[in-house]
Structure formats: structure tokens, C-alpha cells
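In: Following is a predicted model, sequence given first.
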Amino acid sequence: MSIERQCIQATAAMSKRAQASPSTSQPKRAKFASDQSSLKAFFGSSPRLTPANSGAEKGRNNVTEPVRKQLNAKEIATPDIIDLTSDSEPTPGNYGSNNINGLSAAAPQVSDVGGSSGAVLPSSPNTPSRRVPMKNDIAVLPNYQPLGVDLFVYDVQENPWPVNEPAPYSFLVHALVTLSGTRSRTIILNTLTNMLRTLLNWHRPSLLPSLYLLSNCLSPPYSPVELGIGSSVISKAIQHISGLTSSALRRLYNSFGDPGDVAFEVKSNVRTLVPHPPLIIAAVYECLLKIANCKGQGAAKQKQAIVEKLLVAAKGEESRYLVRTLSLNLRVGAVRTSILTALARALVLTSQTSLGGPDRDHSPYHATSKLISLVQPLAAEGKKVPDGAREKLHEKFIQAEALVKKVFVQHPNYEHIVAGLFNGGLDNLDLHVPLTVGIPLHPALGSPTRSLDEIYDRLGDLPFAVEFKYDGQRAQIHGVRGVNNDNPSIHIFSRHLEDMTTKVSYPSDGGLKSFQELSNRARKDVEMSDIKVSVCVYAFDLMYLDGEVLLAQPFRERRSLLRSRFPPFSPSDKGAGRLDHVESCESEAGKDAIEEFWQKAVESHTEGLMIKLLSSDAMQEDGTQKGNGKRKPLSATYEPDKRTSAWLKLKKDYVVGLGDTLDMVPIGAWHGNGRKAGWWSPVLLAVRDPRNDYFVAVCKCMSGFSDLFYKEMVAHYSEGSDNCSGKPLWETNTGGFRPDVYFRPHEVWEIRGADITLSPVSLAASGLCSSSRGLSLRFPRFIKTREDKSPEQASTTDFLAQIWKDQQGKSKATAGDADDGDLVDVEPEPEWVVGGAGESDG
């Protein structure tokens, strides 16, 4: 019997967060997840290190005068030399090996990222023990070229490190330092592009680990690999190599406000007897994987030993960014979109032959060396000069960026993409890295509308379907039918592409549930006999079936295949799952039928409606179909990670006022007064600025919160914790707002408001709607915490500006690129993927 492959998107009516129950857990970052509690614990969980409890009288520190003034004499260990020459087993306090956890560092010379002068010392493992302390344990760093310069000024042929040696970690840190020092998108893209070009030219094995380290993750989002390092591990490691007490470290944190800055200050004063070989990029990444793989009894000590080895070998700025990586906060303005854009540009400037492909003069993606040589340097002060060669390269950049992003959103796996690139370059990347069952793709997204009238204004007479927007969890179901009718292999992925197969095996009694009812269900590794709250999988789209990718097919055809190949299933056994199709109505039935269906949605436990174009066509720019004048195409294809007018959403809670709620990020607060004294009220809310890669404040919010929520918010954002600071530590722009405290932007709240207004205080969307004012939200009200969204998926300034323009009577279809996301990579096999869920727009 043949093996059958199918891929369906669906929505499972599963639990979302109840309105009154706030999220005290941090949203899961891309596989660098950690259960760190607070920075008080970060620096306060270990006892003071003394010769009696340190295991050896080797961990001491020398503190600079500014820091010494903040510390008591009893908190500073006196010796300023660390003996690191022992060859015994790596245990806390023993750093004998010149390998980093078994990973050899290759280059024999070391230098300081900060550029301080000093003599280069030998680093051979056989160097005899000598009391020759290095100044601040830092030698001279190679003078790397500036990375933020124009791509055609940067000399990629210049040797950044010795030939045939692996890329040093200091080169990656050089890029991170540059990124953290600018908010210019041009400099950010130049820095990333020039860095990746250098790795492609001088050490390609470092490309993949660099992409993961830049992304602050270890693996694809659907992979179970997590760093899993607690705050106490980092705290003990820093204490052990410095000799400082927990109170001294806590005092340093209160002064600097960032664990990476504390590590840099502490480590810069530690001296070693023997210099360590430089860290290399691949070795650092492998050490992080080893930390993730430490399991069982003694895992914490094993992780601490690896962290200590890394910190001891780190020099200069390396210490700062190692700890920031371990703490899940690199604090640089580079997100996934920027990394993919830079990767595409670096590949355009890399020859096809070096990537294993034929050297073609007319490749739409790769530039020839002749074309690159014709590009003129940019004029002084940014003045533009006519440059045909640069314009041709810009066209190739645009095509390459679109290709890389398209491949990534359908196959979010850097390892597969890099392998595909090394197997022929960009020209055949989509063939080498196709959509694959077993690897989730990014979901399509819905554009908000405010009324049924607006839907008809946008779509005119074009045929469309309206579907219930279920109040549950969106899911993507992948399945492969077994050979000889064996049981199929099933995987279910969340909207964040995380594998949640063990969390969603629930049957249904046929009725829709409320938030409160659904929130009581168990979340993980559930036994069928223990199920008390039942749900159903409602399938609404099909993206792959029997080896054929269906993304380019119109929705009408995809839906027809879904209904014919996957009929509803409702067994009598309550222990078995139930499958049904999303309830829907079509525009051909007339406006009265659509109105009646809308009323049904309002009266049921749904969020509203999803409106989906059935067939591709074109519309007039003014919203009417046919006639003369300019027409814009409307495609009924499935567009991963994009918002288009082919998918619209109409929420019943927001028919009056805004057409949609906003997904906003809390970034600060004021101390409450009166009954709210002791609580945070109001809270400062922000949206994401995609141009500057930070969160920008929009408005204050003090409505919609229950007393329970206020209490839990105070606990979650307690002053002095890693989530709350009196100083602006994180990448935010508060404009004219001056909150009492600043929150770490790490969770998303759904907010409802009356309308969008111009504001003299807010800087959100400044320049998009007004040259002198930003945008703010009137009468904001908290709805619920969006556990299914990360801060990178919060509403953007562009989205805010579009709502404001719609309000002004300039209604235009919401355009293209949406929330940042990652791609999926899968290998072809007979399989199927079903999507089903409670909210069908993601």
C-alpha cells in the first residue's frame, strides 16, 4: 500500500488564558528557554566563596577602584592570580585544560576586544606554570575592520584571522558590539552582512553556529533543545571565578543593571597565570549544546563547570556577551528579519562557484565580480550619486531577500537552509529546502476589519467565505500514514511552531467552551482517562497532500480537498478525539445570509469571523470591482507569515471602535494611588517599531485589570527583579512618558481601545502619520495575556498607522509583511499535515 502524505491547517478549541489570570511565566523564546527567577536570585543564590568552601585557593579577584568603593573589604578576596595550569578533571575551581569542555581552540594568539595594548603571550597547553599575570587577563585583539561600513567599502579579502584557522568568537563579539552601539537599520544590516560575508569567505563551518548565536537560540523552534540553565548556575560560576560574595555581586548588579555588564567588570579584573587560547565560535555553540544536554543528577554542577570554563577563557567583551547569551538577552538590534536579509545579501556577493553552483552571468540572485567592481563608493554625507551597478545589485538583493524569507517561513531550519545554500547557492534553494511534512511552516495571518460594510468595501463582488473564529488555540497538524496501514505518525505544532503533540489529545462533547472552562484542562502528558474538559479539532485549511504543496492553490480548491479527504469524525467513545470542519457561510448566499451568520457568531463562544477570498482576482484601488483605472491583484493563495486582504478578521468585541484589538507589550509602570497603592497602575504599553527593532510607548492603561491580576503583576514585576528596574535597561523608547519603573519587554497583552489619536507625548509611528506627533490609543482596556504570542509578534507601528489612516477615511488594505517568524524545513515523504484550532487566523 502506498504511503500517503497530507498537510492540513486547523484550529483546536483549546485553552487560552482566562481574562483574570495573568501570565507569570515568560513566553518561550526560540529554544533558549530558561526558568530563571529573578536577578536577585541570579546574584544571591550562592554562599560566599572562601578557601574552605571553594575547593581550592585558586578563585580570587582583583577589583578596580570604582568597584572597590562599592564593596566592603570583607567582600573582596585578596589574591589576584588564578592558577589555571592543572591538567586534572574540570571541576568548579579547577581550570586546567586549555580546551573548552573538550573543544580545542585553534589560534595560538589572543587579544582584547576592547583594544587595550599588551604583549601576546604563548598559549600552548605545554606551557610551564609561570606567575606571569596578564593585565586584566586580556591580551591584544586583532584589529578587525569596522563592520558597519558600506558593503562595497568593506574588504572581504582581508585576512581577519590566520588562514585555515576557525573563526574566533571575538569576531562574532566584534559584530555584537557594533550592533549594540547603533539603532541605524543601515548600519545593522551592513554589520550583519559584512560579518556573514567574512565567514562565507574565510570559515564556512562557523556560519551555522553564528546564525544561531545571533538569533539567541540553539535549534529550530520545533526542536526540544533548550538551554535550561538556571540563574543560580550563572551566579555560582561568576562567584567562583571572581571570589566575590553574593552581596557584592548584587551590589554590582544594582550599579550596572545588566548581568553581562557585571560579568565584564568582574572578569576584567581576574588574572591568570597562563593565557588561554581564544574561544572560537563553533566551540562556544557546542558548549551551549552540551549545557542543554546535561540531564539528571549532577546536571547543575556539569552546567556550572562548562559556564566557568567559558568565562575563564573569555577575554574583554566576550565575557559580557557570553553572559547575555546565557541570560537570553543579547541587547542588540538584530531580529530574524534582519538576519535573513543580511544572509541573502551576503550570498548575493558570494560567487556561485564557491557555493557549489555554476557560474552564470545572468543569475537573478548572484552578482559577478565584474558587476561588484563597477559599484561606486557612496558619496560623502550620504549624498546619492547615479550608480547603475549599485542599482542592479539592489535588484538582486530584493529578489534574494524575498527568496530566503520565503524558504525560511516554509522551512524554519537554519541547518537545512545553510546546507541547501552550500549545495548550489540561491538559484535552487527552494528546491533543496522545500516545504516538508514534520517541519511546521509559519501561519498565514488575518488583517483586521471593523465592520461587514468594510469587508464589502475591500472585496466588492469577489467571492469569499466567512468562518467562525473559534476562541481557542491555533494548531498545525502534520501526519504520515504508516506503511501497510500501520498507525500514522502525528505531530501537532503551535502557532509558535513548538511541538505540542503531547498536550492536545482531547475529545469533545460537541459544545463550544468558554475561556474559563477551557483553562481548567490539563496541559501536558495527559492520560485519556483523566480528561474532564473536552475540546474538538476544527480543520480550516490544507497546505500539503500526497506529496503536493498546495500553498499556491486558491482557497476554494484547498478547502474542497480538505472536506473531501478529511470528513468529520465523531466517535461514540468519549475517550476518542473528534474532528470537524470550521462552520462557514459563503458570500454567494447573499448579504442577508452573511448578516445572519455574523449574529450567530456574536451569540456563540467565538471571537468573531474570518473572511477568506475563495478565488484570486483583482480589485480597483478604490475598492470597487471592475471598471476603469488601476487594479490591484488579490490572491487567494496561502501566504505564510503575511497579512493580506485575502484573509480578513472581524472580532465581535470590536465592531464598535477599532477593527481589532492590539497586541501590546508592557514596558513600564507608575506606582498606584489610593486603593491601588502598592500595585502598578497605570501600566505603560508599547508596540514594536520594525524599523528600529525596539518597542515604542503608545499609551497608559489602567482599565480591565482584576485585583488578582494586580497582585500577580506586582509579584511578576517586583522591583529589583530581572523583570523590573528603576533604570531603562531594555531596548525601548518611552518618548515623553516617564514611568516610575521599567519592565523587561517579554510578554504580550491584548488591548482594546476606542480609537487611535495623534499624540504630543507618544513617538509611536512618528513620521508615518504626522511629522511632529506620534500615535496613541484612547481608552485602552486590558483583555487578556496572549500566551501564544512573543514580543516579536506584537502589533507594529505600521499597523497602528494603518488603523489611524483607515479612521481618517483613507481605508487601504493592510499590506504585506507581518510578525517576525521563522521558517520550517522538511524532507519529502508521503505524509499529511492538518491544521485545526479555535482561532483560525493566528
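Out: Sure thing, it's come through.
In: contacts, neighbours, all on C-alpha from now
Out: Fine.
In: List the buried residues for stretch 584-595?
Out: 584-587, 594 (16 or more other C-alpha atoms under 10 Å).
In: likewise stretch 736-752?
Out: Buried-residue list, stretch 736-752, by 16+ other C-alpha under 10 Å: 737, 739, 741-752.
In: Just the ones of the buried residues of stretch 584-595 in strands?
Out: Here DSSP state E is the test, and the buried residues of stretch 584-595 give 584-586 as lying in strands.
In: In addition, the following structure is provided for comparison:
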Amino acid sequence: MSKRKNVSSVSPTKSKRAKTDTGQAKLHQFFGPTTTNSKLPQKSSQTQTFIQGSSKPVSVANQSIPADVTVIDVDALDEVEVIVEEISAMSTSRVEPTDLISTSKTSKAVKMSRTIEDVEVDHLVFSPFDVEPLLYEPEKQPGRADKAPYALLTHALVGLSHTKSRIAIQNILTNVLRTIISRYPASLLPAVYLLSNSLKPQFIPIELGLGSSVISRSIQQISGITSAAMKKLHTTTGDPGDVAFAAKSNLRTLIPHPPLTIPYVYESLLKIAGCKGSGAAKEKQKIVEKLLLAASGEEVRYLTRTLCQNLRVGAVRTTILTALARAVIFTPPLGKPSPIHPSLLDFLTPPASPSKGKAKDMEKERLSAILQPAESLLKQVYAKHPNFDQIIPALLENGMEGLAERVPLAVGIPVLPMLGSPTRSLEEIYRRLGDLPFTAEFKYDGQRAQIHAYKSENKEPLVKIFSRHLEDMTGKYPDVIALVKPMMEEFNISSFIMDAEVVAIDSVTGALKSFQELSNRARKDVNIHDVKISVCIFAFDLMYLNDQSLLGRTFRDRRELLRSTFKSKHPGNDSFMAHFDFVNSCESEEGQSRIEEFMNEAVESKCEGLMLKLLDKAPVEEEPATKKSKLKSLPSTYEPDIRTSAWLKLKKDYMEGLGDSLDLIPIGAWHGNGRKAQWWSPVLLGLWNHDTGRPVAVCKCMSGFTDVFYKSMREKYDPGNEDCSQKPLWQCDFGGFKPNVYFRPHEVWEIRGADITESPVSVAAQGLVSSTRGLSLRFPRFIKKREDKGIENASNPAFLVGMWRNQQREAKDGLGEDDGELVDVDVLSDSNVGSEEEDSDI
């Protein structure tokens, strides 16, 4: 034992083990914590970011990441590095992937020997999270110190990945958040970010910037396996997390590492995002290696997936918000003796006999009546102020009480935009709205922009511009900033939030140009003197003016304030200054024939169609699923993050019979035949299912593509890169479709089809129309890429069902029924699916 304790004094040449290890590559040395050098040069250029309301402007570094993220300038780091030596030798046998995966061959796997006294880490054993929240007791979960163990979050992620049940997913998230609120409140914010697979709010431009090569090298270095073994592991498992888990499953280190905590993992990710300079990749790899070495068991798998930004669990934003609201209700973060909400106490008393039938349904309704208001409140607050950095501290400070007042709408924090519902014809619009007054506006072919402006304490105007996805695109439009700042002075405005459309125009004639021309602009850090494409800001709504929120006012009032406060501005031939105008509009009082004429004017002006907006709040008769009609109030207020029937969009494509337009997600493909053998054809497309938070396959498309597009698609979706795989790495519901390759869902295509049909292959909208069949699109044809949309904005099953029902109502000869072209792939072999069905255009 004395020799073990004094291992540093033992010469490797005298060690028998060292002799047997001659020629074996050593394990990569793992670096200790980076010491912050207070003498490192700091950037001095600064701008101001601002949050209007109770808070004042905050000065932050003018960088592409938030102020609270440490920027590590790798070029300026000292040469001296703190090195912790893990072990001096390894077993002579190399690690083979089959040995790591198969439990029956563990004797062949490499065994990393310890050269000091064995010290076992105290592994925590957690109780299940997927129980009813009323029966869950967070205080009984094991834990350490004051920081939440990463193993706690991993335990929840394992449960999430093994279920598709919405109820189970909701219970797991609720209970893990309750545990953190009860035991580790300071860890709640990083836990929510890690669960949502993000680092900061969407409007803060921060990215990990980790390439697959950095992660692969890190796994190799900490496990000692060869590149060939890594490749075999990836071929066998198809998932980076599974590869890392298998590669490290038999690794034994000299000194047990301190267990990972949730804050440490999150802070490490921020450090990775902050690495800048020519040596950034090397520094990032060090941090990744430290994380992977400290991780154990399932932590390795989910840590790697987090680094790849693909957790593969069904936790979407709305689900996390619902779980967070429930967690705060069940476990109020106020330090009270009883963690149970008073209204929930009666549910804890066991009834004399279990409730059944109507009694059980009534209990569910009572519980829902307690939880639903909190869920709704939190979602509304997030829609107006989508920033967990403010929401989480407010919840921990005083729970749900007064949350809307404590986290209000704020200038500088983008609002989740209000969205319109698609319609097929003017007849449908008049059927919905009847004689209610509405306005028709041009639907421009541009980029939606949310403009925030505020005067600082020194009266200097500050401007921010956000996209519909809340991305900060201020640096893309210096000409818009040059327009807005003098407008604030001219019209005596202290602050505003405006909803508008940025459209490319001819600076001389003012003629509208296409979105494609606008997209030719650089995306960031544009110099105003380099602007070649002039733009016009077409304003259509006002959500905030002079320190007052306008969200609760009718659209008629908001529009009046917009037009009375601002004036049109056209700087002539000055291409360095944007133009400002209001959307071209027409009122319903002018009659249906005038609205039809206005639609033709929109098409002739190269617009996409019309937006029809209700001016005043009124009850309207909605088209019911049953024979009984019902009245539903349509708000004319601004409803963030809601697709409402008070805003209806009528695109020119929607008016061409059955050739309706859908926004679909490419999620897979088959190998082409004949002339298309070198390309992907057909391509599998999917809808976005908001309930599950993943795409659901709906049809195959092989029409509308040019050879140039086929070639670029084959280069983009190559099995050798991160966007394409021969295994289903990304969560999608494929139904009966079995493509040859799978695509990473990340882009949206506009597709038109002949009609909608019931399908035994597709599971899209299954249960909404038929219990056994879904819906599919017949003869789909590619129109264009929708670069202005993310996958969460793609068409959803409910929209497809609405189109199908309209088609069924208008058809007189049974259109929409399956014509026999759809083949049930469950009874076919994989090879048949790729060949016999390829030309069916399903």
C-alpha cells in the first residue's frame, strides 16, 4: 500500500506494468480549470442594451454574446497550463466498438487500472419522476451540497427519452423542476436552459460553435479508442451520445472526479461559446474533455447530446413552460413549511373509495381549474417577455403572484409575434366574419421586423430590430437605424415597439422587389456605405408607445395611434437611408367587389396576397365540428404567440382551386432512379406537430426541382455530414415511411399539391380525421424554400385537417378519398418501399 501512496516516486522503468505497456499511446492529458487572467486586454467599445419599464438601460460589452458570458481570448492566454496527469499507462489491447457495445464481451474491453487506493464515488440513486405530481415528494430525493447534481437532470432526460406520452413527459419535467426549486433554487435557471437545449434567450446571439470534429476528438482522447473504432461505433449506434457512452463505459481513471453539477455544466457551455481567437478549437476541446472525464454513466450520453445540441427528448418550449408553472404551484419557492398549494391539500386526502367515471373526471377538472390559470399566466408573460433571465428570478422571489407586473412588456426584449390563420378564399373570410368591419392589407414579400426604440438618459436614441424568430438583426439594417433615430426626434417619441415588414424596393421608382433580392443582403455587421439594396419599412401595428403598452387596445385604436404618431418618409435617391410608409390597405365598408379588386392590385404589385384583420372585438360564429354552432369571441387586441382568426391571410396560391400551399419540412429521402440516380428523389416531407414538438411525415415529393437544386440538395444532405444520416438520429414520426436516409429537420419548403387524401401510410393528423389513417398530399410540387420560417412555423396537422374538411365540403364527387395509389408499407419490404413507390408522388 505504501508504494501506491507514493506512486510519483516510482520510476516507470521499474514498474512491471509499465514494461507491458511499451508502445501503447497514452491517454490525453486533461487540463485543470483555466485561471482567469485579470491582466488580459479588454475590449473598450461598448453599446447599450435596454429594458424599458422598471429597469434602466444596462451597458454591456459590444460583442456577439451577452455581457455575463466571459469571453476567452485564446490568443492572449498564458503558455503555462495546469495539467492533471490521469494515468501513466494503458492496457496493450485496443478498444473495439463491439467490445464496448456488447455486455457479453466486456472482458475484451480496455481496463484502465488505478495506481492509488480505489475511491468509489458516491453514486446517487433517484426515485422515479414519472409519477403523479400530487404523489411526488421532492424532499426525499438524494442530493449533495447546495448545487443540483447533473445526475438529477440526466435522470429526468433518461425518462423523457423513453416515453412519448405527453402526460409522462409533463410529469417528469414538473417533478424534476420541483426538486430543483425545493432543494437547489439557484440551479433552476441553468436547469431550464439545459432542458430547453439553449444557452440564452433567442434574441441574444450566442452559439456553442462546436463542430463534430471537436467532439469526436474529445471522445477519442478521453477513451483512447482509435479513429476506426470511433467510426464503427458511429455506424453501429448512429448517435454521438451513444458513441460517447460506449467509448467511456469501461474507462477507469486515477482519481475520481468531483460529480458534475448543473451550474458547472451550464457555465462550461458558456465558456465554450466565449472562446475566441485562432486557438479557440483547442481551448473548446479542453473544456469538452474535462466535462466528459467528469461525467459518469448516462451523464456521458446526454452531455454529449447537449454538446451536439440535439437532446432527442420531447421537451418543447410550451411543455417546459407548463411544467414550470405546475412546479411553482406544487412547490412554491417561498420557503414555507408546507410546499403544497392550499387549494391542492384536499387532493392529498385519500377518498374512501377510488373515483370512477364522472367523479374521476370532475376531480381532473378541479385540478385543472387550479393549474390552468398559472400555466396560462406564465405562457402569456413569456410571450410578452421571452427571457428566462428575468422570469426565473421573479418566480423564485414571489412565485406566480403579480408575475405579469413584475415581468412586463419591455423595450429591447422582443415580443413573440401575433400570427394569422390561412384561408382559401374571400368567400370563406366573409363566411367567418360576416358584416364585422375589417381591413385588408397588402401581404408584402419581405421580412417581418419588430422595431424597438428608446431614448437613453442622455437622450440618445437606441434602436433594436428583431426577426419573427426573435433573432437580433440590428446589424443587418443600418439604414433602418439611420431612419428611425431622426424620426424619434422629429415626432417627439420617447419609446415605441412597432410591427412592420422590411421590403426590398427600387430606390428611384419605389417599385417592390422580391424577398430573394432582400436575402442577398449580408446578415450582420453591415456598413451603411455598403448597402446596395434599398428597403422600405411598411409599418402595420404598434404595440408600445411612449412608455405605455398598447397590447390590450383594439386594432382600430393601435392603427390610429400608429398613423397619427408617425409620417411617411421617402429620402429619394439616398440608398443609405431606408424609406418608411404604412401598409397599403382597404376597408371592408367599401364592399366585397372592392376587396376583390384590391386583391388583384396586391398580386400585380408582386405581393403574396392580403392580410384581413378585424378592427373591433366581436363574437363570431365559428364553423363547428358538430352540427351545433357556437359563438367565439375574436379579439382585436394584439395577442403575442397566438395564431388567431382575427387575422386571416389570403395568399394568391390559396385561391387556385386545390393547389393549396403548405409549408413542410424535409426529413428524409430515397435514392433516385435512372437519370436521378445520383440525387435524392423523392424527398420525404413533414408537418410540425406542436403537441409532440417534432415533425410528422406527410408525403413524398419529387416534382418542381431543377437539376441545380437536386445537385445542391445532394451536397447539403450528404451522409458524411451532420445534416444527413442513414439512421434516424432526429426525433420524427415517420409512420409507414422508411426512407433510405434521414435529414436533420431545420428548413422549410413551400409545397403545393393537387388535393388531400386519407392515407394508410401517413400518420399526420391521425386521430383527427380517422383512428387508423392519416392525411397525405397528392401530387406535391416544390415551390421554393421558406428562409423566413423556422420548423416550428411550418404547417401543422390542424391546418391540414382544415384544408381537408374544406375540400370535402366543396367536393361533390368524393374527392379526397384514397384512389389506391398509396401502398401500405407495413406489408412491404424496405427495398420495395424505395423502388415500387418512388413514382407514386405520395
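Out: Noted; the coordinates are in hand. This is a predicted model, so every value here is computed, not measured.
In: thinking again about what came up before, tell me the one among the ones in strands among the buried residues of stretch 584-595 of the first structure nearest to P220 of the first structure.
Out: S584 (34.6 Å; C-alpha to C-alpha).
In: Looking at the alignment, what corresponds to that closest one in the second structure?
Out: Counting by TM-score structural alignment, S584 of the first structure lines up with S585 in the second structure.
In: Its match contacts F438, correct?
Out: No. Using C-alpha atoms under 8 Å, S585 of the second structure is not in contact with F438, being 10.4 Å away.
In: Secondary structure element for A465 of the first structure, which one?
Out: strand 464-470 (DSSP states H and E).
In: W688 of the second structure now?
Out: According to DSSP H and E, W688 of the second structure maps onto strand 680-689.
In: again, but for W647 of the second structure
Out: strand 643-651.
In: That strand: average distance to aligned residues in the first structure?
Out: Its matched residues in the first structure lie on average 0.6 Å from strand 643-651 of the second structure after superposition (mean C-alpha distance after the TM-score superposition for the first structure).
In: Show me what the strand holding A465 of the first structure is packed against.
Out: strand 584-586, strand 606-613 (3 or more C-alpha pairs under 8 Å, 6 or more residues apart in numbering; DSSP states H and E).
In: Looking at those strands, which is nearest to V533 of the first structure?
Out: Of all these, strand 606-613 comes closest under C-alpha to C-alpha, at 17.4 Å.
In: Identify the residues contacting the closest one?
Out: Outside strand 606-613 of the first structure, the residues that touch it by C-alpha atoms under 8 Å, 6 or more residues apart in numbering are 446, 462-471, 555, 598, 601-602, 635-636, 646-653, 839-841.
In: That strand vs the second structure - mean distance after superposition?
Out: Mean for strand 606-613 of the first structure is 0.6 Å (mean C-alpha distance after the TM-score superposition for the first structure).
In: how far does the strand holding W647 of the second structure sit from the chain's center?
Out: In this view, strand 643-651 of the second structure has its centroid 24 Å away from the chain centroid, taken as C-alpha atoms, centre = their mean, to the nearest Å.
In: residue range for the strand holding A465 of the first structure in the second structure?
Out: Matched against the second structure by TM-score structural alignment, strand 464-470 of the first structure falls on residues 438-444.
In: Need the contact partners of the matching stretch.
Out: In contact with stretch 438-444 of the second structure (C-alpha under 8 Å, 6+ apart) are residues 501, 503, 583-588, 595, 602, 606-616, 649, 651.
In: Mind doing that once more with 6 Å?
Out: Stretch 438-444 of the second structure is contacted by residues 584-588, 602, 607-615 when judged by C-alpha atoms under 6 Å, 6 or more residues apart in numbering.
In: isn't G333 of the first structure right next to D693, touching?
Out: Yes. G333 of the first structure is in contact with D693 according to C-alpha atoms under 6 Å; the separation is 5.4 Å.
In: could you pull out the helices for the stretch 201-350 of the first structure?
Out: 207-215, 231-242, 246-256, 259-267, 281-293, 299-313, 317-326, 336-348 (DSSP state H, counting those that start in this stretch).
In: Show me what counts as buried in the third one.
Out: Going by neighbour count (16+ other C-alpha under 10 Å), the buried part of helix 246-256 of the first structure is 246-254.
In: Check stretch 366-377 of the first structure too.
Out: For stretch 366-377 of the first structure, a neighbour-count test (16+ other C-alpha under 10 Å) marks 366-368, 375 as buried.
In: Closest to R521 of the first structure out of those residues?
Out: Out of those, the member with the shortest distance to R521 of the first structure (by C-alpha to C-alpha) is H366, at 52.6 Å.
In: Now that closest one: closest residue in space that isn't a chain neighbour?
Out: Nearest residue to H366 of the first structure, sequence neighbours excluded (C-alpha to C-alpha, 6 or more residues apart in numbering): V348, at 4.3 Å.
In: separation between the one you found and K405 of the first structure?
Out: Here the criterion is C-alpha to C-alpha, to the nearest Å. By it, V348 of the first structure lies 14 Å from K405 of the first structure.
In: and the two? which has more neighbours close in?
Out: V348 (26 against 22; other C-alpha atoms under 10 Å).
In: Counterpart of that one over in the second structure?
Out: Checking TM-score structural alignment: V348 of the first structure goes with I329.
In: re earlier: with respect to N190 of the first structure, which of the helices of the stretch 201-350 of the first structure lies nearest?
Out: Using C-alpha to C-alpha, the helices of the stretch 201-350 of the first structure put helix 336-348 closest to N190 of the first structure, at 7.5 Å.
In: Next, the mean deviation of that closest one compared to the second structure.
Out: Looks like 0.8 Å for helix 336-348 of the first structure (mean C-alpha distance after the TM-score superposition for the first structure).
In: what's K248 of the second structure in contact with, if anything?
Out: S223.
In: That one maps to what in the first structure?
Out: So, by TM-score structural alignment, K248 of the second structure is matched to K267.
In: So which residues of the stretch 301-450 of the second structure form strands?
Out: 419-422, 438-443, 447-455 (DSSP state E, counting those that start in this stretch).
In: Now do the helix ranked longest in the second structure: which elements does it pack against?
Out: Determined from DSSP state H, the single longest helix within the second structure is helix 357-384. Using 3 or more C-alpha pairs under 6 Å, 6 or more residues apart in numbering; DSSP states H and E as the contact test, the elements touching helix 357-384 of the second structure are helix 317-330.
In: any idea of the angle the helix it packs on forms with helix 357-384?
Out: 110 degrees (axes from the mean of the first three to the mean of the last three C-alpha atoms, to 10 degrees).
In: follow-up on the earlier one: skipping adjacent residues, who's closest to the match of S584 of the first structure in space?
Out: That would be E441: by C-alpha to C-alpha, 6+ apart, it lies 4.3 Å from S585 of the second structure.
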